[in-house]
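Undergrad: Generate coordinates for the sequence data below:
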Amino acid sequence: MASHNPAVKILETVRVSPFTNSPTHFSLTLTSLDAMVLKFPPVETLLFYQLTASTLLRFNSEILPKLIHSLSLTLQHYLPLAGKLTWPPHAHLPIISYAPHDAVSFLVAEANLDFNRLSADDIRESPESRCLVPELLSSDEVASIMALQITLFPNQGFCIGITTHHAVVDGSTAIAFMKSWAYLCTQLVVGKQHPSLLPELIPFFDRRVLEDLTGFKASNIFEFKQRSLKLKDDLGVKNNSVRATLKLSHEDIKNLKEKILSKLQEKIPTKQLNLSTFVVTYAYVLVCLVKARQMEDNKNVNFLFQVDCRSRLDPLLLANYFGNCILARDASVKASVFKEENGVTNIAEKINDMVRDISEKGPLDGVVDRCKRIQNIVEAGEEFIRIGGSTRFKFYGVDYGWGKPKKVEIISIDKTGAFTMLETGDGNGVEIGKVLSRHEMETFKSLLVSGLQDP
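TA: Below is the predicted model of the structure:
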């Protein structure tokens, strides 16, 4: 069930099974890359669709039936999402299994809430959106892999809440599923009776390919202290907080690049640099966050970003590989460095070197030592500033047939402490989503805006 809110009424719970011609049984063993995020809180995503003609009658007669039927059609290609995670006694790692009568839980709800306020960028209490995303069931013995919720805001629009198990689905797989579901639903909306999925959207399930390419085992990195599939509630972040979305336009990012390049060329005239939007945005947001949170100068700021390895392995792994194919790159820098006059320049140089290192040495270089270091930092109770999402995912292109999303939010950053980096809905820049205390958020927002105006 979603978090309780008296203004949200659950109308029904539908169990959506894969379409009838699906195989009887299906199973996959988790890979080492899957197992590394086995205990992580699930990823919770909200997509808001504005549709003023969304009466309850139209919702029940047109929108909901097409969403459910297209979901069933999609699940026949994405069988693991309808299954569950178990851990057989003889198995070193958990197993994804699908059997007859397995299905995805699909909550149908109606909200007496302000759609425009919940889908806006403004600062608001973080827990307010929790009633729009379903919970993922997990226990020691079994865990659900995906749960869905559609919430109608009468005469305003609707939102789709998608909760996925991180050990089964990484960002690339999640967006591929969303695009597949949206494509088939759109085909139904335009009147096609028996739509088929585009070949490039059909997932690739062969785990042996990834294991052969990576060549390391989860047992080389960490040991599971108990055979439990119970998920963590959070990664130790504060819950009494607010969330907001801030934007950097292409022009803002262009100006930041020029400032950083100018200062770097003064510092190292011979150094060749080609700063990406990712590098510049990440560095700028990190500096603003460290200042907003008033971190002590001698404290280490641990930060990391995930690298999608699909296009970086040799040979390349298919882009439609189903599962986790991400590895983290991390760094620890004293907070005082972020606060220096050239803090953004220094951090951008550091991140740019990390990105270049991946290109030159490959994503697997030093992977075991790196994973152990990250694990040790986490076990010592230190925090990582993480990134969720990616501008490459193109969430704002997920159209189910009634228009593109007005707003996309990764809600689970209140549990992980990450900030999100997505493309803007109008394609003119980058959206930054973050959860902080109210004071920190107001300071963060002020720093982000004022820093763009500095000469």
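Undergrad: C-alpha only now, for contacts and for neighbours.
TA: OK.
Undergrad: Residue 220: neighbour count?
TA: For residue 220, the count of nearby residues is 12 (other CA atoms under 10 Å).
Undergrad: Okay, the spatially closest residue to it that is not a sequence neighbour and residue 101: tell me how far apart.
TA: The shortest distance from residue 220 to any non-neighbouring residue, by CA to CA, 6 or more residues apart in numbering, is to residue 368 (7.2 Å). From residue 368 across to residue 101, the span is 40 Å (CA to CA, to the nearest Å).
Undergrad: out of those two, which sits in the busier spot?
TA: residue 368 (15 against 12).
Undergrad: to compare against the first, here's another:
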Amino acid sequence: MAPTPPHLVTVLEQFHVAPTPAPAVGQPRALPLTFFDLVFWSIPPVQRLFFYDNADLLDVSDFTLGELARFRNSLAAALHHFYPLAGKLTCEAEVVFSDGDSVPLTVAFSDDDFRDLAGDHARDTTRLRALPKHGGSRPQQGVLAVQITVFPRAGICIGTTVHHAVADGASYTHFLSTWVAAQDVPPLFDRGVVRDDAGLREAFPRDNRTLGKAGGDERLDCWDLSRRPGAVLVTFRFTERQLRALGRRVESETSARCSPNALACGAAWAGRGSGMDGGTAPDAHFGFVTGCKPRASPPIPANYFGNCLGLCRVHAKRWELTAAAASAAIWRAIEGLAEAGSVFRGSRGWVHWVREYASARAVTVAGSPKLGVYAAADFGRAWGRPRKVEIASGERTGALALAESGRDGDGGI
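TA: Alright, predicted model coming up:
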């Protein structure tokens, strides 16, 4: 792919948005990370980009004099409920909020081609790196950062960066829907709802330290595509009709009656099974996460804020990795989760699994169509639904980013 000429992204203003009003006096100011959170302690922050059309936006002043105040006020109001996002992630594995803490908000301008950036075709990932405000993956840093980039006569891009050790996709979309629509379902911060009979809260920090000293963080770099020249981001759309046809084919070849998610992931895994490591290893690896709130005993409330994901692994011989075989293998792993407690059986090894899969350059998944990010990011009459949502941090983890098929809600992926 020919090098893309550089495009200018200029920072215009920087603000600090504090929860407004401040959280109530009785709200906990320090939230200890659970073992679910600590699995993602060393994973790069999750960076999402939301592209909104607005051809009437003639220049940056149209936004700063019009929409910016409403944008800041709605963010501050959402942070009143989700105030830990304005706090700090500490070395003691806690999220701590102190009076005066805030979320950095950057307003920028870009002369890049908005519609091209928000397209489905191959785009140079370097063009997307300046759109979210970058954050490191180390502690003692802010949890959330927001950037809004104005593309005159085209639209805007909202970029968010959030530490994965603080919130999973469900908690993030809960915050997002509160931000854009002022929903009134408050988050639950009570860590007592997460049972830890196996003592993983104490074991996982030791694993992170031990593996880090043994080169574990370097193994995580194996996933980092930003270290390779010519990395591009491409979107593939599976329509509902295509998924039904693929499902019939998979069933005829394997007898497995797969879910749409398993079909889309299987096709993508087969397509990328030899791409991450050059196809030299005999085995291909696929990793995904599953929601554990209903699978915990007792179940964890749906509005619980934090990570609540279990890690799942699938292996296949590389020469057998067709779309049908890959889909069937993923579906059988999903079916196995129906047995009570099955997702937790290998939980003691979750921190190790992350490094092992990074070393093997396994194909993994970020996001899910079930999160409904397009609906959660609907700003109503102001901007509507985004024309495109991207997980830009997939460049760092090499992950497939899954979502529902956009604004049309046609049942695809």
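Undergrad: Any chance you could compute the TM-score here?
TA: TM-score of the superposed chains, computed with TM-score structural alignment, normalised by the length of structure 2, equals 0.88; 392 aligned residues with a CA RMSD of 2.5 Å.
Undergrad: Tell me the spacing between the aligned residue in structure 2 for the residue nearest to residue 220 of structure 1 and residue 304 of structure 2.
TA: Mapped onto structure 2 by TM-score structural alignment, residue 368 of structure 1 lines up with residue 347. Distance of residue 347 of structure 2 to residue 304 of structure 2, given as CA to CA: 20 Å.
Undergrad: And for residue 403 of structure 2?
TA: According to CA to CA, residue 403 of structure 2 stands 22 Å off from residue 304 of structure 2.
Undergrad: Next: residue 63 of structure 2.
TA: Residue 63 of structure 2 sits at a distance of 35 Å from residue 304 of structure 2 (criterion: CA to CA).
Undergrad: and if you look at residue 327 of structure 2?
TA: In terms of CA to CA, residue 327 of structure 2 sits 31 Å off from residue 304 of structure 2.
Undergrad: Looking only at neighbour counts, state which of those two leads.
TA: When residue 327 of structure 2 and residue 304 are compared for neighbours, residue 327 comes out ahead with 31 against 21, by other CA under 10 Å.
Undergrad: Map the more buried one onto structure 1.
TA: Under TM-score structural alignment, residue 327 of structure 2 pairs with residue 348 in structure 1.
Undergrad: May I see the buried residues of the helix or strand where that match lies?
TA: Using DSSP states H and E, residue 348 of structure 1 sits within helix 343-361. Counting neighbours by 16 or more other CA atoms under 10 Å, one finds that the buried residues in helix 343-361 of structure 1 are 343-352, 355, 358.
Undergrad: ok, now stretch 293-304 of structure 2?
TA: Residues 293, 295-296, 300, 304 are the ones in stretch 293-304 of structure 2 that count as buried (16+ other CA under 10 Å).
Undergrad: ok, now stretch 366-382 of structure 1?
TA: Applying 16+ other CA under 10 Å to stretch 366-382 of structure 1 flags 367, 370-371, 374 as buried.
Undergrad: so what's residue 47 of structure 1 up against?
TA: Residues in contact with residue 47 of structure 1 (CA atoms under 8 Å, 6 or more residues apart in numbering) are 159-161, 405-409.
Undergrad: next one: residue 317 of structure 2
TA: 282-284.
Undergrad: ok, 6 Å please
TA: 283-284 (CA atoms under 6 Å, 6 or more residues apart in numbering).
Undergrad: Can you tell me the closest non-neighbouring residue to the counterpart of it in structure 1?
TA: If you follow residue 317 of structure 2 across to structure 1 using TM-score structural alignment, you land on residue 334. Distances taken as CA to CA, 6+ apart put residue 300 closest to residue 334 of structure 1, at 4.5 Å, once the chain neighbours are dropped.
Undergrad: Now check structure 2 for the residue matching the one you found.
TA: Match for residue 300 of structure 1 (TM-score structural alignment): residue 283.
Undergrad: Could you do residue 42 of structure 1 as well?
TA: In structure 2, residue 42 of structure 1 lands on residue 45 (TM-score structural alignment).
Undergrad: Quick check: its match vs residue 132 of structure 2, distance?
TA: Distance from residue 45 of structure 2 to residue 132 of structure 2, by CA to CA: 11 Å.
Undergrad: cool, and residue 194 of structure 2?
TA: In terms of CA to CA, residue 194 of structure 2 sits 32 Å off from residue 132 of structure 2.
Undergrad: between these two, who's got more neighbours?
TA: Taking other CA under 10 Å, residue 194 of structure 2 and residue 132 do not tie; residue 132 has more neighbours (25 against 19).
Undergrad: number of nearby residues for residue 108 of structure 2?
TA: Neighbour number of residue 108 of structure 2 under other CA under 10 Å is 22.
Undergrad: Doesn't it lie inside a strand?
TA: Yes: counting by DSSP: H, G, I helix; E, B strand; the rest coil, residue 108 of structure 2 falls inside a strand.
Undergrad: And what about the residue in structure 2 sticking out farthest from the centre, helix, strand or coil?
TA: What lies farthest from the middle of structure 2 is residue 252; by CA atoms, centre = their mean that is 33.9 Å. The three-state label given to residue 252 of structure 2 by three-state DSSP is helix.
Undergrad: Check the one 4 residues further on too.
TA: Residue 256 of structure 2 falls in the coil class when you classify it by three-state DSSP.
Undergrad: buried ones in stretch 275-295 of structure 2?
TA: So for stretch 275-295 of structure 2, counting by 16+ other CA under 10 Å, buried means 276-277, 283-289, 291-293, 295.
Undergrad: Kindly indicate which of those residues lies nearest residue 262 of structure 2.
TA: Set against residue 262 of structure 2, the nearest of the buried residues of stretch 275-295 of structure 2 by CA to CA is residue 288 (10.4 Å).
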